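**Q** Sequence isn't available, so here's the structure alone:
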């Protein structure tokens, strides 16, 4: 990798990358980096933040633990330490990510926010622009994932509310909301856990349930619910597995419809397979709902100065509002001239074939299947690039102006010498 200055326009650093450019240093970016490293393929990771796994380090609450057993959350070629518990904590997962990066000598370029990336059809390369640099490569791997930006619901009145409004990405602990009346918008895993955390800090949580939701116990009969599902799917059809899971859930946690948590008509595993929507794995919230410490409410119609009006006509006062409304992809904001992603920032090609596009474009972390999906796609991407690398007729060459590049040159005076 060599840099030079563009002499014809404002002085901006240009960097030619021998292997692929990977955008994002979260678990997805690290996983594909490790797989490339194992195959001796050079790469460059660009990360907008100042650390790896920035979502985990900066946007997660203190009590967070992995919802699945650690064996289902390992990245390729390096497992969790043996002394880690079955469900590692946030801080243990971060330490695993840091050790993972160190083990495979992954050294991202931090504070490099990608402003645009576009394929140059004339020269046959990707041009990736950050705030101060243009990177050029034959391959581009989009590893920013499904959770790049907080998703804010379209509910009117937030600007009128006198109290505090915070997205779950900024929530750390219920200690900040002690003795408050708090409205939690969202009933996914984050909404459930935030409500539980608030309850344990003597705040009264009112959790908004806007849609149907599958709630399953994290464990059934001493075994991981997810592990049971994966084992059953090896032998039985998906719909039958869903029936078994729901029967066992009714035995262990009861009928959630009575608590205001209506189940979808589609079973939990089928729903995840079709839409990517993950069932909620209960870690204690249901018991607090049953005893009335956490209130379940219907959808919010609008936010008022002192609280919220609900769809059923009720109006309540709140001290704070927490938006546990999830995240969204940010790919459409920077990937230009490409129709491989939808307007929502997800691959147009469904799983399991959404990892590869045209012109050397790859994606990892967009499967809707968590870290298992990430690991699977990372292996496929690395193998595909390795095959192309070995068959690539181009070599690293020097142009007369002293710029060195793999199948591309960095200024106009060099462009005539080599073409991809």
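**A** Thanks, I have the structure now. These numbers come from a predicted model, not from an experiment.
**Q** use CA for all of it now, contacts and neighbours both
**A** Will do.
**Q** in the protein, which spans are helices?
**A** Counting by DSSP state H, one finds helices in the chain at the ranges 27-38, 54-58, 90-103, 189-199, 225-233, 238-253, 268-275, 285-290, 370-391.
**Q** For the stretch 201-350 of the chain, which segments are assigned as strands?
**A** 204-208, 215-217, 219-220, 223-224, 280-282, 294-297, 300-303, 307-310, 315-317, 320-323, 327-328 (DSSP state E, counting those that start in this stretch).
**Q** take the one below as the second:
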């Protein structure tokens, strides 16, 4: 049996960054990945997804993102990058090993996978992200709705929505990106949200916003634990999306009050026909395998402080939104969080 110093559950960007830092600190980690390659959820995102951070700010530790550093990489470029990154790691990567349950005997964690295999180590990092747990808000009247309700996690391209009336729910980058591209093929697209869309210039004063985030220290500021609720991320825009929304492609409306049959009912009492409601409402931590060790709250969220478990020595988390900073769940930020977490896991719970 291989003697592992740590188990990393999830082989996406967070898990790969964790493995890198564990290895550099002399530990022998194993990555347990549910999919057939260590690229996380990226192949399953919608076809046109484009990072809103330039390539030079979108790399994991010790491997720059290739190509023009000022470009904005597409989904498939990120997948290729993660494949290359995984090959640079001198660690065991067990693909097609979905972790179903985890046990803890007071000294070590044992992860049981769908293959029937079990892996044991004194440390475990949960890096499974949230793609497996899309946030599905309750929609009044949904039980009477005769159309389709789907989450953005199941959206791939606008072609299947040609000729439809679509409501996209959300106010973040994905909601606006998806709604704008749907507006080119669907009969009608409405972007509905409880709060207005907030735009941030992509390149103020001739520099990408992430340059300013970096030089001011805002991107890495460890302020996540100070937030009671995570704020809605603004939409980074070169002007394209604000122009589209101003032109009514898509239309923007406050959130509908209910669904009824094949219609949405709006706050002013009007009704509009709708074929599909597409929820770009984000994700929640996907950690069902930790339920048995009582590491989670009643709502399935991890009990932690800056990624370090407050319930179990040797347990940590990576890739949580606002785990430590505004970039904690982003490709550009997981390396910093991984370095911080691995430092603490290898020296105990001291600050």
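**A** Here it is on my side, so go on. Everything numeric in this text was worked out from a predicted model, so none of it was measured.
**Q** Would you format the strands of the stretch 201-350 of the first structure as JSON lines with distance to residue 86 of the first structure included?
**A** Below are those laid out as JSON lines (distance: least, C-alpha to C-alpha, whole Å):
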{"stretch": "strand 204-208", "distance to residue 86 of the first structure": "28"}
{"stretch": "strand 215-217", "distance to residue 86 of the first structure": "16"}
{"stretch": "strand 219-220", "distance to residue 86 of the first structure": "12"}
{"stretch": "strand 223-224", "distance to residue 86 of the first structure": "10"}
{"stretch": "strand 280-282", "distance to residue 86 of the first structure": "15"}
{"stretch": "strand 294-297", "distance to residue 86 of the first structure": "28"}
{"stretch": "strand 300-303", "distance to residue 86 of the first structure": "37"}
{"stretch": "strand 307-310", "distance to residue 86 of the first structure": "40"}
{"stretch": "strand 315-317", "distance to residue 86 of the first structure": "40"}
{"stretch": "strand 320-323", "distance to residue 86 of the first structure": "29"}
{"stretch": "strand 327-328", "distance to residue 86 of the first structure": "26"}
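**Q** ok, the spatially most central residue of the first structure - contacts?
**A** Centre of the first structure computed as the mean C-alpha position; nearest residue by C-alpha atoms, centre = their mean is residue 147, 3.6 Å away. Contacts for residue 147 of the first structure (C-alpha atoms under 8 Å, 6 or more residues apart in numbering) come out as 326-329.
**Q** Out of those, who's the most crowded?
**A** residue 326 (21 neighbours; other C-alpha atoms under 10 Å).
**Q** wouldn't that one be in contact with residue 150 here?
**A** Yes: Residue 326 of the first structure is within contact range of residue 150, at 6.2 Å (criterion: C-alpha atoms under 8 Å).
**Q** Let me see the contact set for residue 128 of the second structure.
**A** 9-12, 14-15, 285-287, 318-319.
**Q** ok, now residue 310 of the first structure?
**A** So residue 310 of the first structure contacts 298-302 (C-alpha under 8 Å, 6+ apart).
**Q** Of those residues - the most surrounded one?
**A** Busiest of the contacts of residue 310 of the first structure [other C-alpha under 10 Å] is residue 300, holding 21 neighbours.
**Q** about what we covered before: could you measure from the residue nearest to the centre of the first structure over to residue 24 of the first structure?
**A** Remark: distance between residue 147 of the first structure and residue 24 of the first structure (C-alpha to C-alpha, to the nearest Å) = 11 Å.
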